[in-house]
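1. Just to be clear, the model below is a prediction. Sequence and coordinates:
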Amino acid sequence: MDPSAMLVKPYAPVPGSAIGLVTPSSSVSRYPRRTARALRALSGLGLRPVPAPHAWWDDGDRPAAEALAEDIAWCCRNEEISAILCTTGGLRSAELIPHLDFELLRDSRKPLCGFSDITSLLLAVHVRTGMVTFHGPTAVPSMGDADGIDPYTATSLLAAWRPGGPRELRAPAATSAESPIWEIEDHRPRSRTAAGPWRALTPGTARGRLLGGHLGTVVGLLGTPYRPRTDGCLVFLETNESEVAAIRRELGTLAEAGLFDTATGLLFGRTPYVDRPGELDRCLRDLAAEYGLPALIDVDFGHTVPIMTLPIGVTATLDTGRAMLRLDEPAVLARNPQELTSSATRSSGTPPRRTL
């Protein structure tokens, strides 16, 4: 069966509703100032951040994977919460997968968002349930800067969670690859440089379902029941790896596993720390040419600021000549007016929950 025929779209978050915060990978307990700024940024977007019971776990006392997976289930059951946002990435999100309640996640239809290591959860949920998940910002890295959340990041997230379409995505005006040490060096706004348009490595247009995420995390899902199927997909990948040799090895692993065999196009995120940019270009160009894939690189969905939100599973069109990606359908469903009214009433009666 065509996977797109089984696509399950989550419900659009209600304006003013609560957003559940979960911490499935690395602790944010060492970053209280940055976390507080992220909470203020979310509130500024008209969303009420509500931490799950273990959201603020201490760095030296990680809860069991079952408990962190239960935080996600808790958000699904909480009627006030209309979307689930991860606080940060790390290395250990995959440990939660065996403990996720996939049926509850599918039935609650709440958007799940994050990037980097969170890719393991996004793809596992999508593969098991058919539900659209969102490769986009996490709270503390993406929203905790001294000058708050970048407007491009905010606009892309809110647009992805809003019914409507099609919608064209293009490069931001400016980008930042700065990586200040949190709580020590991130007291000032980031410096930015002109972003420039996304770059075409191999020309052409392509259409397909968006599927991908963090390169190394996708590699880690090979050989598991949660390996993504890329038939007819626009594959998007990003990495924070600096060595071209390591990136080449991971891309080669995906190629040998057949992930590019029946794909329709390739998007690769900005990789500002890479040791040999020209060599990375050649590596990606060779890969795209071998599989006949139109390819755009330096696309803003990785470890730079700002970051766009890409809905996994949604049909999109890539046009390298216009340096453009178009979402051809909405990623979320609108609730009916009665549900909107009742949800807004419940939300307005509950004050924000702050524990920092």
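-> The structure has been received and is ready for your questions.
2. From now on I want contacts and neighbour counts done on CA atoms only, so please keep to that.
-> OK.
3. Neighbours of residue 194, how many?
-> If you count neighbours by other C-alpha atoms under 10 Å, residue 194 ends up with 10.
4. That one touches residue 171, doesn't it?
-> No - judged on C-alpha atoms under 8 Å, residue 194 makes no contact with residue 171 at a distance of 10.2 Å.
5. what sits against residue 8?
-> 106, 109, 129-132 (C-alpha atoms under 8 Å, 6 or more residues apart in numbering).
6. Let me fix that, I meant to ask about residue 88.
-> With C-alpha under 8 Å, 6+ apart, residue 88 has these contacts: 23, 25-28, 114, 138-141.
7. One more to weigh against that first structure:
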Amino acid sequence: MIRYPQLTGRTVGVTAPSSGIPTELHHLLHEAEKTFNRHGFTLRFQPSSWTQSNAKSAPADVRASELTSLFQDETIDLIIPPWGGTLLIEILDRIAWDALPAKWMLGYSDVSLFLFVYTLKTGIASAHGTNLVDLRGEEWDETSSRWLDVVSAKEGETVIQRASEHYQKEWQHGNPTPHIYHLTETTEWKAMGGTEATGRLLGGCIDVLLHTIGTPYGDIHTFQREHLNGEPILWYFENAEFDVPALKRTLLQMKWAGWFNHTSGILFGRSEAQQPAQGYTAEDVYAELQDMLDVPVIYDIDCGHVPPQLTLVNGAHASIQVEDGKGTLIQTFKG
């Protein structure tokens, strides 16, 4: 069974289990706080949110302690880290997973590693979506704003999200729009081997999920047996930094580790990292994966480092359909 956190209030705990915000960028947190206040939320910042040194916000034991305290604090209704980073992996063995209650946590990139392990270890759903600083604009774009609808849904309810109309080709940090992003390019979801798939969502940033293979933090077989009753997994991946050969190597390792033994499809978000290598393209990798697994591969969806983003719930029952470049994701909070 999957358990779903219930959002009962409007207090957001902010901690940095990966990277924090350096002094020169503290204005990003202040802007985010003003935006959330306008939406009726109160932000409560942990110290790591404001610090960054040696590629992390704070020592691993501090980060683990802050995050655990927010989970256990009944006055905190959900947790949203400022952004991702690179070394969240250092806290995994410092978390008492069985002691964590059901509480929504939202994020992507390196934060997705915690979300992934949290759901695998506990059977509690987690929300892969935008981070705090990207929600600091005067308004929230139509796609990213759905995070609130998703985490507000009750067990048994269904949330429908649709493909964005446009996505952002490149960041313009010095020239933010009212919703931060510059959504200039026409969104086009694409598919191979079928245009629809249904299963239990699971995934995150492939760069960091890779490092759980063969460890206690990546036990897909036990999770699928004990929490999904053997239902197929509908995988989704975002790619931060892998070039095309690295993407292929990682997918092969996942296959050999049995991660794809009972899957209904693979979803890939847009990525700037996947530049062709000697003519070898991400589309070539997708085609090879589809041929190996004989399941639909749907790609360039709204997920990951090329915004805007859907909010994908690890553990939720989901159906995805693609037609004429547009798509629909239906998530049901099924136990």
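-> It's in. It should be emphasised that the depicted structure is a prediction, and the values quoted were computed from it without experimental measurement.
8. coming back round to it: if you map the contacts of residue 8 of structure 1 onto structure 2, which are still there?
-> Compared against structure 2 with both residues aligned by TM-score structural alignment, their matches' C-alpha atoms under 8 Å, these retain 109, 130-132.
9. Skipping its backbone neighbours, what lies nearest the corresponding residue of structure 2 for residue 166 of structure 1 in space?
-> The alignment partner of residue 166 of structure 1 in structure 2, by TM-score structural alignment, is residue 158. In space, residue 158 of structure 2 comes closest to residue 332 once its chain neighbours are excluded; the distance is 4.2 Å by C-alpha to C-alpha, 6 or more residues apart in numbering.
10. in terms of contact, does the one you found touch residue 316 like I think?
-> Yes - when contacts are counted by C-alpha under 8 Å, residue 332 of structure 2 is listed as touching residue 316 (5.9 Å).
11. And the two? Which one has more around it.
-> More crowded of residue 332 of structure 2 and residue 316, by other C-alpha under 10 Å: residue 316, with 30 against 21.
12. wait, isn't that one in contact with residue 329?
-> No - with contact defined as C-alpha under 8 Å, residue 316 of structure 2 does not reach residue 329; the gap is 11.4 Å.
13. Tell me which stretches of the stretch 151-300 of structure 1 form helices.
-> Assigned by DSSP state H, counting those that start in this stretch, the helices in the stretch 151-300 of structure 1 fall at 151-160, 215-220, 244-256, 277-291.
14. Columns mean neighbour count and distance to residue 78 of structure 1 on top of the ones you listed, output as TSV?
-> Shown next, in TSV, are the helices of the stretch 151-300 of structure 1 (neighbours: other C-alpha atoms under 10 Å; distance: least, C-alpha to C-alpha, whole Å):
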stretch	mean neighbour count	distance to residue 78 of structure 1
helix 151-160	18	21
helix 215-220	20	29
helix 244-256	16	38
helix 277-291	16	44
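15. Which one of these lies nearest to residue 100 of structure 1?
-> Closest approach to residue 100 of structure 1 among the helices of the stretch 151-300 of structure 1 is made by helix 215-220 (17.8 Å; C-alpha to C-alpha).
16. so what secondary structure elements neighbour that closest one?
-> The helices and strands touching helix 215-220 of structure 1, judged by 3 or more C-alpha pairs under 8 Å, 6 or more residues apart in numbering; DSSP states H and E, are helix 119-129, helix 244-256.
17. Translate residue 216 of structure 2 into the numbering of structure 1.
-> Using TM-score structural alignment as the criterion, residue 216 of structure 2 maps onto residue 225 of structure 1.
18. cool, residue 78 of structure 2 as well?
-> If you follow residue 78 of structure 2 across to structure 1 using TM-score structural alignment, you land on residue 83.
19. in terms of contact, does its match touch residue 22 like I think?
-> No - Residue 83 of structure 1 is not in contact with residue 22 according to C-alpha under 8 Å; the separation is 10.8 Å.
20. still on that earlier bit, now the buried members of the kept ones among the contacts of residue 8 of structure 1.
-> 109, 130-132 (16 or more other C-alpha atoms under 10 Å).
21. Quick check: the two most widely separated of those?
-> Most distant of these, by C-alpha to C-alpha, are 109 and 130, 10.9 Å apart.
22. residues contacting residue 243 of structure 2?
-> Going by C-alpha under 8 Å, 6+ apart, residue 243 of structure 2 touches 273-277.
23. Quick one: the strands in the stretch 51-200 of structure 2, in order.
-> Using DSSP state E, counting those that start in this stretch, the strands found in the stretch 51-200 of structure 2 span residues 78-79, 104-107, 126-128, 158-162, 166-168, 183-186, 190-192, 196-205.
24. Let's have these in a markdown table, adding distance to residue 286 of structure 2.
-> Formatted as a markdown table, those follow (distance: least, C-alpha to C-alpha, whole Å):
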| stretch | distance to residue 286 of structure 2 |
| --- | --- |
| strand 78-79 | 34 |
| strand 104-107 | 25 |
| strand 126-128 | 22 |
| strand 158-162 | 22 |
| strand 166-168 | 21 |
| strand 183-186 | 21 |
| strand 190-192 | 8 |
| strand 196-205 | 15 |
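25. which of these is buried the deepest?
-> Greatest average neighbour count among the strands of the stretch 51-200 of structure 2 goes to strand 126-128 (a mean of 28), per mean count of other C-alpha atoms under 10 Å.
26. what about that one, how far off from structure 1?
-> Strand 126-128 of structure 2 differs from its equivalent in structure 1 by a mean of 0.9 Å after superposition (mean C-alpha distance after the TM-score superposition for structure 1).
27. Quick one: residues in contact with that strand.
-> With C-alpha under 8 Å, 6+ apart as the test, strand 126-128 of structure 2 has contacts from 104-108, 112, 115-116, 118-119, 151, 204, 311-315.
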